[in-house]
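Engineer: build the 3D model from these lines:
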Amino acid sequence: MPVNRPRPEPSSHPISRRTVLRGSLIAAAAAGLPAVSPPVRAVAAGGGRSVAVFGGGVSGLTAAHELSERGYQVTVYEPVALGGKARSMSVPGTGAGGRLDLPGEHGFRFFPGCYQHIPETMSRIPFPGNARGVADNLVRVQAATVAFRDLPPVVTPVEVGGLAEITPETLRTTLAAAVGLIPRLPPQELALFTQKMLRWFTSSTERRFGEWEYRSWAQVMEADGKSDAYREYLVNALTRITVAAKPYRSSARTIGTIGEALVLAGTGLVPQYGGGVDRILNRPTNEAWIDPWVAHLRGLGVRFELGAKAIGLELDNGRITSARVSGGADGRVDADWYICAMPVERAVPLLSDDILDADPRLAGMRDLEVDWMVGIQYYLTRPTDLPEGHIAALGTPWALTALRQAAMWVGDFASRYGDGSVVECLSVDVSDWDTPGIVFGKSAKDCTKDEVAQEVWAQLSAWLNNSTGWLREDDIHSWFLDPGVHWTGGAATNDTPLLVNTIGSWDNRPEAATAIPNLFFAGDHVRTHIDLATMEGANESGRAAANALLDAAGDPGSRAPIYPLYAPPVFEPLKALDADRYRAGLPHLLDA
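Structural biologist: Here you go, the predicted structure:
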């Protein structure tokens, strides 16, 4: 079932006429576009089963997958590239001697064990030699490297061994062990952190949505007045490396939700969270997943219109009658059903006055916020000797995380990619583009492209090279920054920002179904269980959009499964008690 939390009454979060009028400006701008040709059907439709999906990222491909399996005629319209922010891409002109171009990407892929929807979809995508299709291309990661400035990095297991059951005490012990490696953390603050996490685990749904949603992570963790180690590492760093989240602006409920799922996956005691807490793909994303997925969808009859962007929706008599597109499918698209699977910043311009009049709840989408989380890859002529697995450089100004890729990919990297001299690809995600760096004293947004590359390498070296010498600047063959970031007139812009779940933003996020019976939304801004801008959230939202369409069509066929996050039964009595206390206006027992 889709996530369907009750929205606040209109009186508590009113939608002002001024807010609606902002949409009319967008609609007016769209109305000024050149005239387009007469409608064409998305596909040769019959029996009301043609579907137009706008956006070919994970959410759009998921919706197309589910609906095409159920006999719907689906056309996907994508303006840039299939796979969206999840795709990998070639670095043009870098292949030689019959080799492929070097692989680049928006950012490295991470598939924690709490992801349930993505692996299930992958298992239905055929891949040569794999019994479970693309899902068998996931590789389990056993350890992670945690680095602090001026201290030797620590290599630590990502999973907890020896636990017989999940209880409040074993959870407290596990959390204490996991964060106990943080240097200079006072014992009383370690105890406070574990208490706050236990408070989350035992908070009722009512308190989570009524209290945690409207407070920042820094507030609930009582960051003010604490030690530098507590604020910098436990509150700030652990939040910033989680999809560009900022501790003083992010909803505490969102951070608590993903934190709980990761902790439970790390215990190894949750059957639904199989495969370990950390997995990566065993080759570049497009080779391992996206290209086989697109080929499979084509085999199911899905059509793809590349270079086509939705720029307007036509509403008549309460239904969408057509969509205006620019680019590859120049003109208007006429289908029976419409799924908007575009990123929120690209979906918002479609919300014209008549759309908002038909469903005023959608106006909240315009108040959702995005931020930058972008990757850079370094191609090296010698192995780094970094351990396999993810790298968290905690406390770096730009909130860097990294992954040594070639060592965990199939085949010989130098023989397959580049000019034969590159043996290693170190992929780095930059999650903070607003804080000054250590070399140029500027934020990433204020740096040139070359300065970004120099600054990222300098920060990684300062955090990782203490007593190791893992990174050597002389080994850099070249580097590649996500082309979504580009410079115009000296200013950096980003075509691929990421949704950030700010305080109270759940109220502004749409469900997959709308009050317009043939219009649906998918994307990581749609309400999902994982509640974070992730591939998993995008996949779940695509399933929810497909199910909502099936419901609206009165289709008797099966629905795409939606998997809730696991909730340990041992905490249910405490949650029930807390629900009574919350309704009575009383604090949580751990705060009493």
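
Engineer: going forward, measure contacts between C-alpha atoms and count neighbours the same way
Structural biologist: Fine.

Engineer: just the buried positions in whichever strand or helix holds residue 392, please.
Structural biologist: Assessed by DSSP states H and E, residue 392 sits inside strand 390-393. Residues of strand 390-393 classed as buried by neighbour count (16 or more other C-alpha atoms under 10 Å): 390-393.

Engineer: turn those residues into TSV, including distance to residue 200.
Structural biologist: What follows is the buried residues of strand 390-393, written out as TSV (distance: C-alpha to C-alpha, whole Å):
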residue	distance to residue 200
390	26
391	27
392	24
393	26
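
Engineer: looking at those residues, spot the one nearest residue 177.
Structural biologist: residue 392 (17.1 Å; C-alpha to C-alpha).

Engineer: from memory that closest one sits against residue 143, does it?
Structural biologist: No - Residue 392 lies out of contact with residue 143 (C-alpha atoms under 8 Å); the separation is 11.4 Å.

Engineer: which neighbours do these two share?
Structural biologist: With contacts defined as C-alpha atoms under 8 Å, 6 or more residues apart in numbering, no residue is shared by residue 392 and residue 143.

Engineer: count of residues packed around residue 329?
Structural biologist: Look at residue 329: counted by other C-alpha atoms under 10 Å, it has 21 neighbours.

Engineer: another one to check against the first:
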Amino acid sequence: MTELVNFGAPSTIPQNLLSGVLSVPDMFLYMYSVIDLLGTPMKQDRYRDLISVNAFAATKPYATEASVGMYDEYLAKTFAIASYLTSAKSFQTFLEYGAYCPTPLYWALIGDSFNKFLGPLKSKLESLGVKINFNYQAHTLQLNQDGNISGVCFERCKGFDPSLSEFTWRQVRRDFLGGQAPELELVNIEGPLILAIPHEALSKLLSAAVLNRNPQLGECEKLVSVPMASIHLHLNRRFSQRLGAMHAVLPPEPVVLLNSNFKLSFVSNSSLWTGSTNTYLNIVASDSRPLGNLSAPSGFTADRVWNQQPSTLSIDHPMTTLDHILHEFRRFVPFEQNEIEIELLELDRNSGRELFINDVGSWKWRPESQTKIRNLFLAGDFCKNDIDVVCLEGAVVSGLQAAELVRQRDGIGAPIRIVAPKRHPHSTFWPLKILLAPYAAGAKVWSFCNELIESRNR
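Structural biologist: Model prediction:
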């Protein structure tokens, strides 16, 4: 099997170099370009550093088509963004954290996210006296004469879960609830308010009054997010038996499927979670936009509660988004349609819950946690923070930033200490960059000769 393992660890360099994912010279040049990027001083606020990963890598004299293309495989599947759009500085920050501590490559839950993460977090918050109201959406912000937030108007969404539905609550009310009138509820704000919402939701709350107080918040409209579709695929015992007969094992680590349409990757939850019996795979299509105009279909989404239309599978002759993704996935992990546990099959296209992307120049438009409205603070991975790259850690740090700003404003409690991940200075990589430069030149010649031989053999 051609595979890369724990790419940031020095101990895996020989294995990855000989992995067969790329030719040896092209893989060496890809690795060298990573070292080159790590050793290049860059700043978010310098115009000369407003370049994409592709622009950085492709303009180097040692670059080859294959070595540069490897970035696209990595970035598109991990962050849902092409290398020619990805901020080189943001990606550099991500690499710096991994280079300082390459092992373990990642942490994973050994169970579903609600029972292992969200549920315990909810219980802890409630034990501290936090009141959590579900099925509400922020509708408008109200300001008082002093220009502070005096209230938030919420719209109640009975039985509606916006974190799973492809519809907006307005569409559900109009199309499935007979045009039911909105139920609005005003909550008065007497102290600080932290809005921990996506940038698209924040933009919808920016009335003329809010923008007059803080015009820079309008720049959030320039931020970009894209959907990453995911499929919960449960396969029955017949598949498990066939897998065992082939002496094959699905790894517990995330698997990136090279050269796949829709930029597919998957995790075998059943290989990772304790107590699993049959095979349970979570498939992610990082670029499902080409399928955006097709039906999901709703019978295999959370919207089957509202839109109870019969849905069928047609994997051999794809007709829907689900069909196309499963058809492509089957090229890499063969399975039969009768091996699917249909009642557990579900697609989430994440419409309305898109992933913020670190495209070139976006840092300038990202808001600070502190706004110009004295009692309004922001949190979310799109806010400026030391982590920079879109991820759970960035969202957490932005929340800590907002909490510390509130603490400073009200003068209560002890300071909230935010521990920044460690990273090597750029100069650490300079000796390696210089030492390997002659080998990079040799690898470029080797790669060129390979291309020449291949072209003559065609």
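
Engineer: the strand holding residue 392 of structure 1 vs structure 2, average distance?
Structural biologist: Averaged over the aligned pairs, strand 390-393 of structure 1 sits 0.8 Å from structure 2 after superposition, using mean C-alpha distance after the TM-score superposition for structure 1.

Engineer: where in structure 2 does that strand align, residue-wise?
Structural biologist: Matched against structure 2 by TM-score structural alignment, strand 390-393 of structure 1 falls on residues 254-257.

Engineer: so where do the helices sit in the stretch 151-300 of structure 2?
Structural biologist: Listed in chain order, the helices of the stretch 151-300 of structure 2 (DSSP state H, counting those that start in this stretch) span 169-175, 199-204, 208-213, 237-245, 269-272.

Engineer: the helices in the stretch 301-450 of structure 2, which residues?
Structural biologist: So, for the stretch 301-450 of structure 2 - with DSSP H, counting those that start in this stretch - the helices run 321-329, 392-410, 430-457.

Engineer: picking up where we left off before, out of the helices of the stretch 151-300 of structure 2, which comes closest to residue 147 of structure 2?
Structural biologist: Residue 147 of structure 2 lies closest to helix 208-213 among the helices of the stretch 151-300 of structure 2, at 6.9 Å (C-alpha to C-alpha).

Engineer: residue in structure 2 paired with residue 444 of structure 1?
Structural biologist: The alignment partner of residue 444 of structure 1 in structure 2, by TM-score structural alignment, is residue 291.

Engineer: what sits closest to that match if chain neighbours are left out?
Structural biologist: residue 321 (5.6 Å; C-alpha to C-alpha, 6 or more residues apart in numbering).

Engineer: hang on, the one you found packs against residue 290?
Structural biologist: No - with contacts counted by C-alpha under 8 Å, residue 321 of structure 2 stays clear of residue 290, the gap being 9.2 Å.

Engineer: show me where structure 2 has strands.
Structural biologist: Assigned strands in structure 2, in chain order: 136-143, 149-156, 183-188, 193-196, 225-226, 229-235, 255-256, 264-268, 279-285, 346-348, 355-356, 376-379 (criterion: DSSP state E).

Engineer: show me what the first one is packed against.
Structural biologist: Using 3 or more C-alpha pairs under 8 Å, 6 or more residues apart in numbering; DSSP states H and E as the contact criterion, the neighbours of strand 136-143 of structure 2 among helices and strands are strand 149-156, helix 208-213.

Engineer: corresponding residues in structure 1 for the first one?
Structural biologist: It refers to strand 149-156 of structure 2. Counting by TM-score structural alignment, strand 149-156 of structure 2 corresponds to residues 320-327.

Engineer: quick one: contacts of that stretch?
Structural biologist: 36, 39, 79, 307-315, 331-338, 516, 518-519.

Engineer: how about stretch 350-365 of structure 2?
Structural biologist: Applying C-alpha under 8 Å, 6+ apart, the contact partners of stretch 350-365 of structure 2 are 44-45, 50-52, 79-81, 85-88, 90, 163-168, 219-220, 222-230, 381-382, 384, 389-390.

Engineer: just the buried ones from the residues you listed?
Structural biologist: With burial judged by 16+ other C-alpha under 10 Å, the buried subset of the contacts of stretch 350-365 of structure 2 is 44, 50-52, 79-81, 85-88, 90, 164-167, 220, 223-230, 381-382, 384, 389-390.

Engineer: state the distance from residue 122 of structure 2 to residue 447 of structure 2.
Structural biologist: For residue 122 of structure 2, the distance to residue 447 of structure 2 equals 54 Å [C-alpha to C-alpha, to the nearest Å].

Engineer: which one's more surrounded, the two?
Structural biologist: residue 447 (24 against 14).

Engineer: do I have it right that the more buried one meets residue 26?
Structural biologist: Yes - between residue 447 of structure 2 and residue 26 there is a contact at 6.4 Å, judged by C-alpha under 8 Å.

Engineer: now do the shared contacts for these two.
Structural biologist: The overlap between the contact sets of residue 447 of structure 2 and residue 26 (C-alpha under 8 Å, 6+ apart) consists of residue 64.

Engineer: enumerate every residue touching residue 57 of structure 2.
Structural biologist: Contact analysis of residue 57 of structure 2 by C-alpha under 8 Å, 6+ apart lists 33, 63, 68.

Engineer: what sits against the last one?
Structural biologist: What it means is residue 68 of structure 2. Applying C-alpha under 8 Å, 6+ apart, we find residue 68 of structure 2 in contact with 30, 54, 57-58.

Engineer: what about residue 394 of structure 1, neighbour count?
Structural biologist: By other C-alpha under 10 Å, 24 other residues sit near residue 394 of structure 1.
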